[in-house]
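Visitor: My questions are about this predicted structure, shown below with the sequence.
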Amino acid sequence: MRTAYYRLQLGILCIALLLGLGGFTMTSAYAQAPQKATWLWNTQLIVNSTDRILSFAASQNVTLIYLQVNADLDADVYQHFIAAASAQDITVQALDGAPSWALDSRRHELQATLDWITTYQQDASANEKFSGIHIDIEPYLLPEWRTDQTTVIAGWQRSVKTVVQTAHALHIPASADIPFWLHTLLTADESATLSSWMMQQYDSITIMAYRDHASGILDVAEAQLAEGDAAGTPVYIGVETNPTDEGDAITFYEEGAAYLNNQLASVIQQAGAHDSFAGIAVHDYAGWSTLVNK
């Protein structure tokens, strides 16, 4: 099942075919150069470091920023940043999430963020609006995951539907981060893998394929790239640049920027064999910029 977002693209394709536009095929309708995205969690940076952030983004060919929502910041701070990013052809998606958002008892917290985004979109000018909603819910970090996983998964699925409904009501796409192993789990009703179900809901997915070499990244991303091919859902491959206590093989923090760029070039070349491959997402701006400036 394609989402409304992709049905729109299919409609554009059909119109183009009816008009007889040469060379416009199903493959070319979905194909595009791989994008490069990053997460920006520290919202204080957009208060007084917009130029520095966007200069870095331009230097690294970033075309998409997942920007943390902070209701304590004035809306005009976001308006200024997004307008400046838009002027550089960089799109900005509203980022937020918490493991507890998968719980029915805590969905009001998710709803509060979605309400803030809705109000913001209604008040912002066209070049100041978020271009999408990007959610990071990781309920496997909850103690409930170990004691009642099926109930948590069911709640997670309900939260996903809430996000997608809100985004599409605002006429923007919804996307999310998911772990590379999510295809090993089933939905609450056991009708599909959890990752393939996510791809049927969201307009794109970012796989947290956190490894520090191309072969490892591709190995852990392969199953979900294949599911993305089947679902017709764009898939971004995410990598880590921050220090972590999960092991040196998880992050590029120790290897440096030159090695990172070399490995990402290999990932892009090889992942391009998948129709679903949409680009690379580097986690996150703070870690990546530190790596580059070492």
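Guide: Good, I have the coordinates.

Visitor: For the rest of this, base every contact and every neighbour count on C-alpha atoms.
Guide: Noted.

Visitor: For this protein, which segments are assigned as strands?
Guide: Assigned by DSSP state E, the chain shows strands spanning 35-40, 64-68, 91-96, 132-135, 174-179, 204-208, 235-240, 277-283.

Visitor: Tell me which of the ones you listed lies nearest to Leu10.
Guide: Ranking the strands of the chain by their distance to Leu10 (criterion: CA to CA) puts strand 204-208 first, at 15.8 Å.

Visitor: Also compute the angle for that closest one relative to strand 277-283, please.
Guide: 50 degrees (axes from the mean of the first three to the mean of the last three CA atoms, to 10 degrees).

Visitor: Strand 204-208 packs against which elements?
Guide: Secondary structure elements in contact with strand 204-208, counted by 3 or more CA pairs under 8 Å, 6 or more residues apart in numbering; DSSP states H and E, are strand 174-179, strand 235-240.

Visitor: Turn the strands of the chain into CSV, including mean neighbour count and distance to Val164.
Guide: Compiled in CSV, the strands of the chain are given as follows (neighbours: other CA atoms under 10 Å; distance: least, CA to CA, whole Å):
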stretch, mean neighbour count, distance to Val164
strand 35-40, 22, 20
strand 64-68, 23, 16
strand 91-96, 23, 13
strand 132-135, 26, 9
strand 174-179, 22, 6
strand 204-208, 25, 11
strand 235-240, 27, 17
strand 277-283, 24, 20
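
Visitor: Output those strands in JSON lines; the columns should cover distance to Ile53.
Guide: Shown next, in JSON lines, are the strands of the chain (distance: least, CA to CA, whole Å):
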{"stretch": "strand 35-40", "distance to Ile53": "9"}
{"stretch": "strand 64-68", "distance to Ile53": "10"}
{"stretch": "strand 91-96", "distance to Ile53": "12"}
{"stretch": "strand 132-135", "distance to Ile53": "19"}
{"stretch": "strand 174-179", "distance to Ile53": "22"}
{"stretch": "strand 204-208", "distance to Ile53": "22"}
{"stretch": "strand 235-240", "distance to Ile53": "18"}
{"stretch": "strand 277-283", "distance to Ile53": "14"}
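
Visitor: Turn the helices and strands packed on strand 204-208 into TSV, columns for distance to Trp197.
Guide: TSV is the format used below for the helices and strands packed on strand 204-208 (distance: least, CA to CA, whole Å):
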stretch	distance to Trp197
strand 174-179	12
strand 235-240	14
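
Visitor: here comes the other one, which I'd like you to weigh against the first:
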Amino acid sequence: MRFQFTTRLARVFLARSTLLLGLVLALPFARAADRAVWTWERESYAMVGSPAAADEALRFLQGKRVTTIYLYADAYRGRNLIAQRPELYRRFIQRAHGEGFKVYALLGSAYLRTEEYVLPQRRAAALATMQRVLSYNAGSRPEARFDGVNLDIEPHILAQWKTQKMELLRQYLDLSQAFMTLKRASGQTLSIGPAIPFWLDGIELEWNGVTRPVSEHVIDLYDYVALMDYRHRVDGSDGIIAHAANEMAYAAKKRKRVVIGLEVTPNELSKVTFNHLTEIDLERAVAQTERAYRDSPAFAGFALHHYRGYRRWLAGQPAGLGAGK
């Protein structure tokens, strides 16, 4: 009787184990890479301003395996909470750290027209944004400090890009150098890097007496880059893996890091976004890209653009095809 019970129990255990193993193998979501999300003005201000909004956002992000929040930390609609109400950021960041997140200050804004920061007349305003973050960190306890900075300054948005591209790129590099000079002067160790389009590796530029692809100049200057690798195809010459290859190889040589950015918000060009696809499609692309780059010392995970758009996209998923709302 004891033998029969033990055999029956073993069969049940084996059957359940086999079922669980099958489910795990079928899941497209298994991955070890870090995952960040860009969080813009309105949502960031809501998170730092309301403990209830923070709780809800952090629960959602944990459910989506997000590990880093790019949290907007500049002026918005007449307020500048990082300067005027730093205690709000301290409360949120300390809470997020307690939940296992890293928090980067996100500097860049359509509201502030930060694409203009590369222009000489906007240089002081640009440097002031970085200095506010450094001053905030210097005045905060370790558990409430930003872990890094993500810069979103895109000179290619400017109207004069078509006729002054090279000059704008030199000004962008000059500004980048000035940002990193501020960091070194502060003595802080937070990681600073910009969001850059993948096609910068196709533009050769002479800067400070050295000619090389703009992407390489940028990687040389910063601690990491977040590569806006906005494609929904993984393979092929116009795919995510191929577009990250040059940056990944150069960053590995320079002991820098590359975060691969993916888009989920609507776009006129369907190839740049997962918006018309499902969450399962996104997760499969993430898993495939990670398999391609996980052995690279430069690979630093993924970043999704952006928090509000990501949630809207998930809410619109066909029944049964998403991995939760």
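Guide: Arrived safely. What you are looking at is a predicted structure, and each value in this text was computed from that prediction instead of being measured.

Visitor: I'd like to know which of the strands of structure 1 is closest to Arg146 of structure 1.
Guide: Closest to Arg146 of structure 1 of the strands of structure 1, according to CA to CA: strand 174-179, at 16.8 Å.

Visitor: mean shift between the closest one and structure 2?
Guide: By mean CA distance after the TM-score superposition for structure 1, the fitted strand 174-179 of structure 1 averages 0.8 Å away from its aligned residues in structure 2.

Visitor: against structure 2, where does that strand fall?
Guide: The aligned range for strand 174-179 of structure 1 in structure 2 is 192-197, by TM-score structural alignment.

Visitor: The strands of structure 1: which one's closest to Ala29 of structure 1?
Guide: strand 277-283 (13.2 Å).

Visitor: quick check: the closest one aligns to which part of structure 2?
Guide: Residue span in structure 2 matched to strand 277-283 of structure 1, by TM-score structural alignment: 299-305.

Visitor: how about the helices in the stretch 201-325 of structure 2?
Guide: Applying DSSP state H, counting those that start in this stretch to the stretch 201-325 of structure 2 gives helices spanning 214-221, 240-254, 279-293, 307-315.

Visitor: Can you name every helix or strand that the first one contacts?
Guide: If you count contacts as 3+ CA pairs under 8 Å, 6+ apart, helix 214-221 of structure 2 packs onto helix 161-186, helix 240-254.

Visitor: Onto which residues of structure 1 does that helix map?
Guide: Counting by TM-score structural alignment, helix 214-221 of structure 2 corresponds to 194-201 in structure 1.

Visitor: So what touches that stretch?
Guide: The contact list for stretch 194-201 of structure 1 (CA atoms under 8 Å, 6 or more residues apart in numbering) reads 1-3, 160-161, 164, 178, 182-187, 205, 224, 227-228, 231, 233.

Visitor: Tell me roughly how far it lies from structure 2 on average.
Guide: Aligned to structure 2 and superposed, stretch 194-201 of structure 1 gives a mean residue distance of 0.9 Å (mean CA distance after the TM-score superposition for structure 1).

Visitor: mind listing what's buried in that stretch?
Guide: For stretch 194-201 of structure 1, burial by neighbour count (16 or more other CA atoms under 10 Å) applies to 194-201.

Visitor: now swap in stretch 225-232 of structure 1 and tell me
Guide: 225-229, 231-232.

Visitor: Leu8 of structure 1 pairs with which position in structure 2?
Guide: Aligned partner of Leu8 of structure 1 by TM-score structural alignment: none.

Visitor: now the match of strand 174-179 of structure 1, how far from the centre of its chain.
Guide: 9 Å (CA atoms, centre = their mean, to the nearest Å).

Visitor: returning to that earlier point: nearest to Arg85 of structure 2, of the helices and strands packed on helix 214-221 of structure 2?
Guide: Closest to Arg85 of structure 2 of these is helix 161-186 (CA to CA; 21.6 Å).

Visitor: other SSEs contacting that closest one?
Guide: Judged by 3+ CA pairs under 8 Å, 6+ apart, the packing partners of helix 161-186 of structure 2 are helix 123-138, strand 204-207, helix 214-221.

Visitor: Out of those, which one sits most buried?
Guide: helix 214-221 (a mean of 21; mean count of other CA atoms under 10 Å).

Visitor: and the angle for that one with strand 224-228?
Guide: Using the same axes, to 10 degrees, helix 214-221 of structure 2 lies at 150 degrees relative to strand 224-228.

Visitor: re earlier: present the helices and strands packed on helix 161-186 of structure 2 as a markdown table; the columns should include distance to Ile240 of structure 2.
Guide: Shown next, in a markdown table, are these (distance: least, CA to CA, whole Å):
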| stretch | distance to Ile240 of structure 2 |
| --- | --- |
| helix 123-138 | 31 |
| strand 204-207 | 22 |
| helix 214-221 | 16 |
